[in-house]
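*Asks:* what's the 3D shape of this:
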Amino acid sequence: MCGRYALGLQRAEIRALPGYPNLEIGEWVNEDNFVPRYNIAPNSQAPVIRRRDASSPDLQMQTMRWGIPYGKVHAKNQQAINARSENIMEGAGMWNKYRSSNRCVVVSQGYYEWQIKGKDKLPHFTKHADGKAMLMAGLYHVSDETYLFAIITTSASKSLSWLHDRQPVILTSHDDVTKWLDTSSHAWSAELGKLLQPAEGLTCYQVPKEVGKVGAESPTFVQPVATRKDGIEAMFAKQRTKQEGNKEGIKRKRSLSPVISSLKSEPAGKEDESHETEGKKLKVE
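*Replies:* This is a model prediction of the structure:
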């Protein structure tokens, strides 16, 4: 499942589609409806890529709302934010009418998933290791000039199955994106079905729990929790500093031990005073 993702890039950066230099995007329809966010949730407005029309290969970006209604009622609790790849390939249910002509690509930096550990839910962020834009396969719906979209999910890859049993379908090449968006034939094919496979080679790490709150917003949501000032790495660094300080103190104490021992072994008398003075000097130094 994919219930939250990030796209905190500025609009000019989004238009450039980092990592896809040959993918030319024309106009951005309803651009002003989108605000860059690191915590995009269902019902949010976000950009997707689609063909301008079926007869033209020209691509455009368009801001749409996340979530396609099950029926004619646009109720928030009666909408699909994800579409299972298995149902799409079978042409089952509501997705049959979208798969041939209403295909799109959802632009993101990466997506969030929660790992269940006992009663705890630990959010993780998954992205391309090289930092390029993550393009997720999607379908869109049009009703009364309102555009809505859903993200297609598939079974998780072997490398991510520990996190969740599903993941978004990620299109990793220019050719795959072009093929997915080509709706000129108005038909579904086995070749399109082959694109709906789990992607490998992604990087995944734990992120702050604050991302779980809808409406919360921070660029730290896409940063590893271990590198935060209050994170695990910081805690280990403090421990290492403390341990190194303790070791240094022990070394100094050991280096002074022979001197202190010799002072204690000298007979009492006038010489004691000179030794006492040396001891005081050593203490000051």
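*Asks:* all contacts plus neighbour counts: C-alpha atoms, from now on.
*Replies:* Fine.
*Asks:* Helices of the protein, residue ranges please.
*Replies:* 11-16, 85-90, 174-181, 190-193, 232-265, 270-284 (DSSP state H).
*Asks:* Would you mark the buried spots in the fourth one?
*Replies:* Within helix 190-193, the residues that count as buried by 16 or more other Cα atoms under 10 Å are residue 192.
*Asks:* Looking at the helices of the chain, which is nearest to residue 200?
*Replies:* helix 174-181 (15.0 Å; Cα to Cα).
*Asks:* Can you give the contact residues for the closest one?
*Replies:* 20, 22, 23, 50, 51, 103, 104, 105, 137, 171, 192, 195 (Cα atoms under 8 Å, 6 or more residues apart in numbering).
*Asks:* hang on, the last one packs against residue 168?
*Replies:* No. Counting by Cα atoms under 8 Å, residue 168 is not a contact partner of residue 195; they are 11.6 Å apart.
*Asks:* To compare against the first, here's the next sequence to fold:
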Amino acid sequence: MCGRTACTLAPEDVSKACAYQDKEGRKKCPQWRDGNIDKYHPSYNRSPQSNSPVLLSLKHFQKDADSSERVLAAMRWGLIPSWFNEQDPSKMQYKTNNCRSDTMTEKTLYKAPLFKGKRCVILADGFYEWRTQNKEKQPYYIYFPQIKTEKCSDSEDPTHWNGQRLLTMAGLFDVWEPPSGEEPLYTYTVITVDASKSMNWIHDRMPAILDGDEAVRKWLDFGEVPTQEALKLIHPIENITYHPVSTIVNNSRNNSPECIEAIILPKKKEPALNASSKKMLDWLQSNSPKKEEPCNIKSPKLSHYGASPKKTSASLMQQWLKKEDEKPSPKRAKK
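*Replies:* Coordinates of the predicted model:
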């Protein structure tokens, strides 16, 4: 799952960090959608219902634009479907911060945006996840491994980015128009998958991370890449790194560099042994019982000893009767 992120770059730097090549091979930095640059604010501890920087196809806003062109927008975290008929979006009764990849083609909340091509990429320095062990929760900060790049001044190449590589998470968005006729609200959800082997010891779910610009291009270009083809990009990846962080991140009101700083986890002490337990442990370590060899002696047969079978009362009676039969019958006395 994904319930907290960090994105600390200024709006202009977010644009530079998302530089890409168009179909003609020209390098471009996506521009912020009109009015959206002021809706995004850098944060070390971003929670649902706040605005995040989101990358999507320019064609969603300009019908005559090529679907491969990109634009930046500030969207609210937690998808509000276009058909939601309440006046207040906070009355949405379902949690839509994340959507599972294995059910998003079936659930009405996500099925419509998916098949209408409303695919987006949520940008972040990294995200937080909590490992639960012995009823204790330890937060971890998870992000792309960082590769050092050559320094380059803006005058040499205004599209060159010397900073960190942003995490690119696949998502879906929708547009909700308030019944009162106010400004449309753009919201998104983060797609989640089973955690990869490098991360499943922390949590069993993780965001669907798009690793590399080619994966980002295919996910965003809904005009050229059909839905079924794009869904092949949604899977766990191993190319991530992480470190434990302070529990101050547990409170979303805490927003400082300390949230992402690595900490050293204290070693857990073994429970103290009492005198009898310690004595028993010493004995077990020094005098472990040896495994006895199996006994191969076979039980002797009765015939080996020449013993006659035990006589029973029935057999004795038979012998007596036999003797009686063998005796001659007494002669009758003559009168």
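*Asks:* if we can go back for a sec, pick out whichever of residue 195 and residue 168 of structure 1 has more residues nearby.
*Replies:* When residue 195 of structure 1 and residue 168 are compared for neighbours, residue 168 comes out ahead with 28 against 19, by other Cα atoms under 10 Å.
*Asks:* For the more buried one, give me its contacts.
*Replies:* Contacts for residue 168 of structure 1 (Cα under 8 Å, 6+ apart) come out as 1, 2, 136, 137, 151, 152, 153, 154, 198.
*Asks:* Next, the contact list for the last one, please.
*Replies:* By that I understand residue 198 of structure 1. 154, 155, 156, 157, 167, 168, 169, 170.
*Asks:* And the second one? What does it align with in structure 2?
*Replies:* Spelled out, that is residue 155 of structure 1. When structure 2 is aligned by TM-score structural alignment, residue 155 of structure 1 is paired with residue 194.
*Asks:* Can you get me a residue count around its match?
*Replies:* 20.
*Asks:* Identify whichever of the helices of structure 1 lies nearest to residue 117 of structure 1.
*Replies:* Judging those by Cα to Cα, what sits closest to residue 117 of structure 1 is helix 232-265, at 17.7 Å.
*Asks:* If we go by neighbour counts, what in that closest one is buried?
*Replies:* So helix 232-265 of structure 1, judged by 16+ other Cα under 10 Å, has zero buried residues.
*Asks:* orientation of it relative to helix 270-284 in degrees?
*Replies:* 170 degrees (axes from the mean of the first three to the mean of the last three Cα atoms, to 10 degrees).
*Asks:* Tell me which other helices or strands helix 232-265 of structure 1 touches.
*Replies:* helix 270-284 (3 or more Cα pairs under 8 Å, 6 or more residues apart in numbering; DSSP states H and E).
*Asks:* State the distance from the aligned partner of residue 244 of structure 2 in structure 1 to residue 90 of structure 1.
*Replies:* In structure 1, the residue paired with residue 244 of structure 2 is residue 206, using TM-score structural alignment. When distance is defined by Cα to Cα, to the nearest Å, residue 206 of structure 1 is 35 Å away from residue 90 of structure 1.
*Asks:* ok, now residue 234 of structure 1?
*Replies:* From residue 234 of structure 1 across to residue 90 of structure 1, the span is 50 Å (Cα to Cα).
*Asks:* quick one, what contacts the residue lying closest to the match of residue 244 of structure 2 once chain neighbours are set aside?
*Replies:* Closest residue to residue 206 of structure 1 apart from its sequence neighbours, by Cα to Cα, 6 or more residues apart in numbering: residue 124 at 4.1 Å. Each residue near residue 124 of structure 1 by Cα under 8 Å, 6+ apart is listed here: 112, 113, 114, 115, 204, 205, 206, 207.
*Asks:* Structure 2: which residue goes with residue 124 of structure 1?
*Replies:* Using TM-score structural alignment, residue 124 of structure 1 lines up with residue 140 in structure 2.
*Asks:* Compute the distance between that match and residue 127 of structure 2, please.
*Replies:* Computed as Cα to Cα, the residue 140 of structure 2 to residue 127 of structure 2 distance reads 8 Å.
*Asks:* cool, residue 202 of structure 2 as well?
*Replies:* 13 Å.
*Asks:* Just want to know which of these two has more residues nearby.
*Replies:* residue 127 (23 against 18).
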